[in-house]
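Visitor: Provide a 3D model corresponding to the input given below.
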Amino acid sequence: MISKRLKFSPSVRHLAFAVTALVSSLAFAEAEPNQPLKGRLPLQELRTFAEVFDRIKVAYVENVDDKTLLENAIKGMLTGLDPHSAYLDPKDFEDLQINTTGEFGGLGIEVGMENGFVKVIAPIDDTPAQRAGVEAGDLIIKLDQKPVKGMGLNEAVEMMRGKPGEPITLTIVREGSSKPFDIVIKRDIIKVQSVKSKALDEGYGYIRITQFQIDSGDEVVSAIKKLAKANKGKLNGLILDLRNNPGGVLQAAVDVSDAFLKKGVIVYTKGRIPNSELRFKADEKDPSNGVPVVVLINSGSASASEIVAGALQDHKRAIIMGTDSFGKGSVQTVLPLNNQRALKLTTALYYTPNGRSIQAQGIEPDITVDRAKVTKLDQGVTYKEADLQGHLNNGNDLKDKPNALKAKKVDKQLESDNQLQQALSLLKGLSIANKAVK
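Guide: As a prediction, the model looks like this:
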């Protein structure tokens, strides 16, 4: 066994001395008999930090400068708190600001960390990742054959970004798959269209929010008006699709909720510092005109999506359908530092109007509908009375309806999306029931 006594380098001696002197002076100034140690810096732990710093400087296989070590120490402090707190260098800070505008480079996935691996919260619609088959809940264990275990989230995200057209191989572990598999994706400029809308059937509209951006609230109001106008000014029902929506801007979630509510709390936050406690309320305007609403959610619905679903559920303004949401109920505040750096720090938790914490719980749907493959069965050759030669006329001046009539054109998405089909059927049932009551 070989042992070697490691000597402090001059820079580390200065660091250790400065840390010890600072801590000792603070501890001496604050120490009071029978008083708790609240506010005192941990002298022993800071001495340990200085010792570790020294050992790395002296014994690590490669020379590491002080700046790199200290920046890594800062990153470690943030990474060890929770999956969403992070230290942002100038490039990361700039990327964060760009992402909220809806255009950025990369693959098009919202990710977090789980057990040291990159977890897909949700692929964004119409992006390379979504087209390649990446799904919410996937664990990315390698990037271009490089293990992500031990990487920070920012480092992994940086690897996934690059020039448009450049490929990257993601090695993925997926629930239900017997072994890891690779997906090759070509990077592209990601331009996220926040809100999409269309008519599913006569009187029934569909609004899809892919990600909450600054103008998402206004876009939802415009979509409601457009759908109503196309149906002679009135809608019988509306589906708000928040599946695989990873969240986004808090104010956008408030604005979208407000488009369907006339009063009451939408969401509130609670934290340790005074400015982390916020409360958002709906105004009296109701752009939706009280139209029946079904909200679709799944495990990829996170953060801002859960705020909307929770608010509409608590106010009994909408029926929530699908599967349990992701459960990201924490608030991140960006705290700018010197030299274009910043901290993205978790400072509060979200609560629904009824006081439910979203964090690690998510929103439970009113009606659970799992994702399923829908296959339309061939009905074969069938005949109706109207197909028979010499059949009697209706007698009520109505046209005959033989089987030969062309089938009604059905929305392509509606044919294959089981959850969307169930939502539309529910809305039609509600419409019939409401007419019967009147």
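Visitor: Could you use CA atoms for every contact and neighbour count after this?
Guide: Will do.
Visitor: need the helices for the stretch 1-150 of the chain, in chain order.
Guide: All helices of the stretch 1-150 of the chain, identified by DSSP state H, counting those that start in this stretch, fall at 10-30, 43-59, 66-79, 90-99, 128-132.
Visitor: buried sites along the third one?
Guide: Neighbour counts over helix 66-79 (16 or more other C-alpha atoms under 10 Å) mark 75, 78-79 as buried.
Visitor: May I see these organised as JSON lines, with distance to Asp324 added?
Guide: Formatted as JSON lines, these follow (distance: C-alpha to C-alpha, whole Å):
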{"residue": "Lys75", "distance to Asp324": "32"}
{"residue": "Leu78", "distance to Asp324": "29"}
{"residue": "Thr79", "distance to Asp324": "27"}
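Visitor: And those residues, which is closest to Asn245?
Guide: Proximity of the buried residues of helix 66-79 to Asn245 (C-alpha to C-alpha) peaks at Thr79, which lies at 24.1 Å.
Visitor: and the closest one, how far is that from Lys328?
Guide: For Thr79, the distance to Lys328 (C-alpha to C-alpha, to the nearest Å) stands at 17 Å.
Visitor: Now do Asp255: how many residues are near it, please.
Guide: Neighbours of Asp255 under the rule other C-alpha atoms under 10 Å: 24.
Visitor: element containing the residue nearest to it when sequence neighbours are not counted?
Guide: Counting by C-alpha to C-alpha, 6 or more residues apart in numbering, Asp255 lies nearest to Gly217, which is 4.7 Å off, once chain neighbours are set aside. Assigned by DSSP states H and E, Gly217 belongs to helix 216-230.
Visitor: quick one more, to check against the first:
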Amino acid sequence: MLHLSRLTSPALAIALALGAPLLHAAQPPAPAAAERDQGVLPLEELRTFAEVLDRIKAAYVEPLDDKTLLENAIKGMLSNLDPHSAYLDPKDFQELQESTSGEFGDLGIEVGMADGQLNVVSPIDDTPAAKAGIEAGDLIVRIDGQPTKGMSMLDAVDKMRGKPGSKLTLTLVRGDGKPFDVQLTRAVIKVKSVKSQMLEPGYGYLRITQFQVNSGEEVAKALANLKKENGGKRLDGLVLDLRNNPGGVLQSAVEVSDHFLKKGLIVYTKGRIANSELRFSADPADASEGVPLVVLINGGSASAAEIVAGALQDHKRAVLMGTDTFGKGSVQTVLPLNNDRALKLTTALYYTPNGRSIQAQGIQPDIKVERGKVTQEQAGANVREADLAGHLGNGNGGPEKPSNGAAKSTSKPQDEDYQLSQGLNLLKGLNVTRGL
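Guide: Presented below is the predicted three-dimensional model:
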């Protein structure tokens, strides 16, 4: 635990006074009456704070020092604002920086708080959590047997992180089911944020697992590679998969959106301080070459993923398919403090080009498709005309197709992923109708 240096009464007054310039920057000086309400430090409450501090030190069952009490006060001040604002000690600050650069050590779970209960926003691809079958929406009710009810999100994350190779057990509840245990092994998480492959000739697949600093650049490279795999020709269709993408860096979400748009607003933010009001617009370049686009979303698509989905939906650039997104429409700014500490503070809300705030509502898909698994019927001993002895040729000169001559196809992602298969079918249908 981080320990602050002892604050005497004068030092405490100075520390509290340091908040005044921030308040004045957000709320310019007003007439005297208003200034008494908004601009002046509340002396009565400060006296109460000092009295509570003294009473706790004098009467609490165990001795406590000023450093511990003041740090807890800071944490409490941040934790009561919203679920995403937090005080970051040097360890937490370092882990936040590592998570946005693409390498960090833990289980690979993005978590959130709802009604005081810790829940999984999304498991990150190719991590211990994803491999163990943990799903978006799972409630985490215990960590190594310790109940999470009432536990802060930072404390929960700290308990889930640890030395690579060490094990822990999460007790989860899924839907209305009974609690069950999942044992996981912590690992150094190296996240590849962008993956791509061809689904079928002419149809590409692009997955973004989370938005890291270089995700925009990686998407541009992936689009170029898909075109190259397609013989240098423009794709007939592309599925952009944002499912279980917990978000990440705002600028990367803007860059990714810009790869699919030629003009117009991508996202804008509104807050109380001047530099929280930002607008991001697309430039004329279009790395996707206007390829028909289906975007897959679900309840694990959050924050930056929702920015991309909302922008493409508002500009009618893509068809959104899947289920409602998570609904995190707030912007967090990391404000460094002294001694490698920082505040992660909610400073603004973001809005889609049409002025929609998705905070606590999410983005709704254009076509709702629930999660499912594709199963294929086993090929039976069906007899076709070409199997019959003495059958007539078709006269077209094409090869005959007996039942035992069908080549086994290579397994593709859409073979078992219902939402992905529906997205691919939609792209094919769009191309068929355009050709009519």
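Visitor: returning to what we had before: now do the residue nearest to Asp255 of structure 1: how many residues are near it, please.
Guide: 23.
Visitor: where's it relative to Gln211 of structure 1, distance?
Guide: According to C-alpha to C-alpha, Gly217 of structure 1 and Gln211 of structure 1 sit 11 Å apart.
Visitor: List the residues that contact the residue nearest to Asn244 of structure 1 when sequence neighbours are not counted.
Guide: The spatially closest residue to Asn244 of structure 1, leaving aside those adjacent along the chain, is Gly300, at 4.0 Å (C-alpha to C-alpha, 6+ apart). With contact set as C-alpha atoms under 8 Å, 6 or more residues apart in numbering, Gly300 of structure 1 has these partners: 121-122, 136-137, 243-246, 325-326.
Visitor: out of the residues you listed, who has the most neighbours?
Guide: For the contacts of Gly300 of structure 1, the largest number of neighbours (other C-alpha under 10 Å) sits with Asn245, at 32 neighbours.
Visitor: Map it onto structure 2.
Guide: Counting by TM-score structural alignment, Asn245 of structure 1 lines up with Asn245 in structure 2.
Visitor: What about the contacts of Gly300 of structure 1, which are in strands?
Guide: 121-122 (DSSP state E).
Visitor: Filter the contacts of Gly300 of structure 1 down to the ones also in contact in structure 2.
Guide: When you map the contacts of Gly300 of structure 1 onto structure 2 and apply both residues aligned by TM-score structural alignment, their matches' C-alpha atoms under 8 Å, the shared contacts are 121-122, 136-137, 243-246, 325-326.
Visitor: Quick test: name the residue nearest the centre of structure 1.
Guide: Centroid-nearest residue in structure 1, with C-alpha atoms, centre = their mean: Pro246, separated by 1.6 Å.
Visitor: Skipping its backbone neighbours, what lies nearest that residue in space?
Guide: Excluding the flanking residues, the one nearest Pro246 of structure 1 by C-alpha to C-alpha, 6+ apart is Ala302, at 4.8 Å.
Visitor: name the element the one you found belongs to?
Guide: Using DSSP H and E, Ala302 of structure 1 sits within no helix or strand.
Visitor: contacting residues around it?
Guide: 121, 244-247, 325-329, 362.
Visitor: counterpart of Thr127 of structure 2 in structure 1?
Guide: Applying TM-score structural alignment, one finds that Thr127 of structure 2 aligns to Thr127 in structure 1.
Visitor: And for Asp324 of structure 2?
Guide: By TM-score structural alignment, Asp324 of structure 2 lines up with Asp324.
Visitor: Skipping its backbone neighbours, what lies nearest its match in space?
Guide: Asp324 of structure 1's closest residue in space is Glu364 (C-alpha to C-alpha, 6+ apart), at 4.8 Å.
Visitor: Where does that neighbour fall, secondary structure wise?
Guide: Taking DSSP H and E as the definition, one finds Glu364 of structure 1 inside no helix or strand.
Visitor: Who are the contact partners of it?
Guide: Residues counted as contacts of Glu364 of structure 1 (C-alpha under 8 Å, 6+ apart) are 320, 323-325.
Visitor: what do you get for Asp241 of structure 2?
Guide: For Asp241 of structure 2, the contacting residues are 205-208, 295-297, by C-alpha under 8 Å, 6+ apart.
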